[in-house]
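Peer 1: model this:
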Amino acid sequence: MKTYEELLSDIEEDMELMGASHIVYSAEENGVITDYDYLPSDLCMTSTTLIELQEKLHEQMLYDKASAYTAGADKNAPKLAVIFPGIGYTADKPLLYYTARLAKKHGYQIQTVSYGALPENIKGDSAKMKQAFELASEQTEQLLHGIDWSSCGSILFISKSIGTAISSAYAFRHNLKVKSILFTPLAETFSFPLRGSIAFHGTADPWAETDSVQALAAQKEVPLFLTKNGNHSLETGDVQTDLSILKTTMDRVERFIINP
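Peer 2: All right, here's what the predicted structure looks like:
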């Protein structure tokens, strides 16, 4: 099987010859692209353009790199997952609830952060946003103070909205090597180191502009999974569509949790 670098090199050559919008057919194994060809076959069945294939492969390469960030962790030591909710998006809501269940399924103990009272109506108000971040960060420090991080074999941070900034800041302050799942991150989140992170964003999210999030994620080499027409909860308003989105998201989350 070809490496990502070999496949991307082949795609660049084909784009020069045939153009970025030329249709090819990719082979996939467990959702991972393994090869492509110019005509459909028993192995190469998924129709795509060269530019779409290039983008998906690049995302896939970054995803695997993020998944492998803690590859050297002691597999015999306890594993801890910490949930950092949003202000209104609590740990019992779908994205956090099901991610926590997946983490528990794969051997993680679960710790949930609670922020207490925070300023209201912070959207679009930078002063209130800063105040909320500082208060929540202070409460997070108090709640997690007693954890011996050095005893953990693997650390997973699961965060939502403002929680993505709080978790990233905490990992930076304490020099923790964590794998991190960022649900609907704010622009402020990308001011921190984000190695070992993956992110999910809805293109109709009123809290973060898509082009900006894409550019920031690219700068930090964070794999970014976009949900078309998804709001700040990665929902569209259509129940069946939203259930399908949740299933796809959890498939990606589980693969990230268990790899490498």
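Peer 1: CA atoms for contacts and neighbours, from now on please.
Peer 2: Fine.
Peer 1: quick one: contacts for Ile23?
Peer 2: The contact partners of Ile23, taken as CA atoms under 8 Å, 6 or more residues apart in numbering, are 38, 47-50.
Peer 1: I'd like to know how many residues surround Tyr63.
Peer 2: Tyr63 has 24 neighbours, counted by other CA atoms under 10 Å.
Peer 1: part of a helix, is it?
Peer 2: Yes. Read with DSSP: H, G, I helix; E, B strand; the rest coil, Tyr63 is one of the residues of a helix.
Peer 1: thought it was touching Ile181?
Peer 2: No. Using CA atoms under 8 Å, Tyr63 makes no contact with Ile181, being 11.3 Å away.
Peer 1: Quick check: neighbours shared by these two?
Peer 2: Jointly contacting Tyr63 and Ile181 under the rule CA under 8 Å, 6+ apart are Ile198.
Peer 1: The helix or strand in which Glu55 is found - contacts with which helices or strands?
Peer 2: When secondary structure is defined by DSSP states H and E, Glu55 falls within helix 50-67. Applying 3 or more CA pairs under 8 Å, 6 or more residues apart in numbering; DSSP states H and E, one finds that helix 50-67 contacts helix 4-18, strand 23-29, strand 197-202, helix 239-258.
Peer 1: quick one more, to check against the first:
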Amino acid sequence: MKIKPRKEQHNGIAYNYFDSTSDKVCFMFSGTGYTYEKPLLYYSTALMLELGYDVVQVCYAFDPQQFGQEPEAISETVFNAANPIVEYILSTKSYTKAVYIGKSLGTLPIIDFYMQQSSPVPSHYVLLTPLLSLDHVMKNLLVKQAFLAIGTADPHYSKERLEQLSSHKLAIVENADHSLEITNHTVESVIICQSLLTGLKAYLQ
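Peer 2: Purely as a prediction, here's the structure:
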């Protein structure tokens, strides 16, 4: 990527800021083990820069004991870590559009908070492997709109639950796991990444 991020910190949480001098911004929330260097988030970052967005990668880290909480409390923990950065960035420029991209754990604050609130700017939401097995996640996704990608070998995949989410742009990948890859099928996994990014680009344009 030609644009190198500035490593910043706000409210005790680090974030990477790619400044495209844009009036559009993309906020990214990683998973617990799926970091911004992993294929989908790395190339999603590159795509958003290609589309002319500033990009903010929130670099939170949590104590494993915090994941012993109820799912709603975990979601609130992630939101409380990320939202001060989101609010701060939105206050620094007159942004006209925002995109929120989350992977796994990072989809929780998007689904439970950002998609439920009235946004100060028009927003799109991208959910990579959301935790559909959680009842409150399903409840908060109904009659909303997002780009949602999940594999049929993901433990959170549910055909029945996805059938209830017809208002979303769904990318369902056969045999893909929670990383949206197929184990021991490297080329196929790269093709999956390409297909998802092509779909995401079309969704955002």
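Peer 1: out of the contacts of Ile23 of the first structure, which is most surrounded?
Peer 2: Neighbour count (other CA under 10 Å) singles out Leu50 as the most crowded of these, with 24 neighbours.
Peer 1: aligned partner of that residue in the second structure?
Peer 2: Aligned by TM-score structural alignment, Leu50 of the first structure pairs with nothing in the second structure.
Peer 1: I'd say Leu50 of the first structure and Glu13 touch.
Peer 2: No. Under the criterion of CA under 8 Å, Leu50 of the first structure is not in contact with Glu13, lying 10.3 Å apart.
Peer 1: name the element Gly88 of the first structure belongs to?
Peer 2: Secondary-structure element containing Gly88 of the first structure, defined by DSSP H and E: none, the residue being outside all helices and strands.
Peer 1: Trace Thr203 of the first structure over to the second structure, please.
Peer 2: Under TM-score structural alignment, Thr203 of the first structure pairs with Thr152 in the second structure.
Peer 1: Once you drop chain neighbours, what's closest to His178 of the second structure?
Peer 2: For His178 of the second structure, ignoring the flanking residues on the chain, the nearest one in space by CA to CA, 6 or more residues apart in numbering is Asp154 at 4.7 Å.
Peer 1: What is the longest helix of the second structure by residue count?
Peer 2: Secondary structure of the second structure read by DSSP state H shows that its longest helix is helix 71-92.
Peer 1: List the buried residues for it?
Peer 2: If you call a residue buried by 16 or more other CA atoms under 10 Å, then helix 71-92 of the second structure has these buried ones: 71, 74-75, 77-79, 81-83, 85-86, 89-90.
Peer 1: so which of the helices and strands packed on helix 50-67 of the first structure is the most packed in?
Peer 2: The densest packing among those, expressed as mean neighbour count by mean count of other CA atoms under 10 Å, is seen in strand 197-202 with a mean of 24.
Peer 1: how big's the offset between it and the second structure?
Peer 2: Its matched residues in the second structure lie on average 0.7 Å from strand 197-202 of the first structure after superposition (mean CA distance after the TM-score superposition for the first structure).
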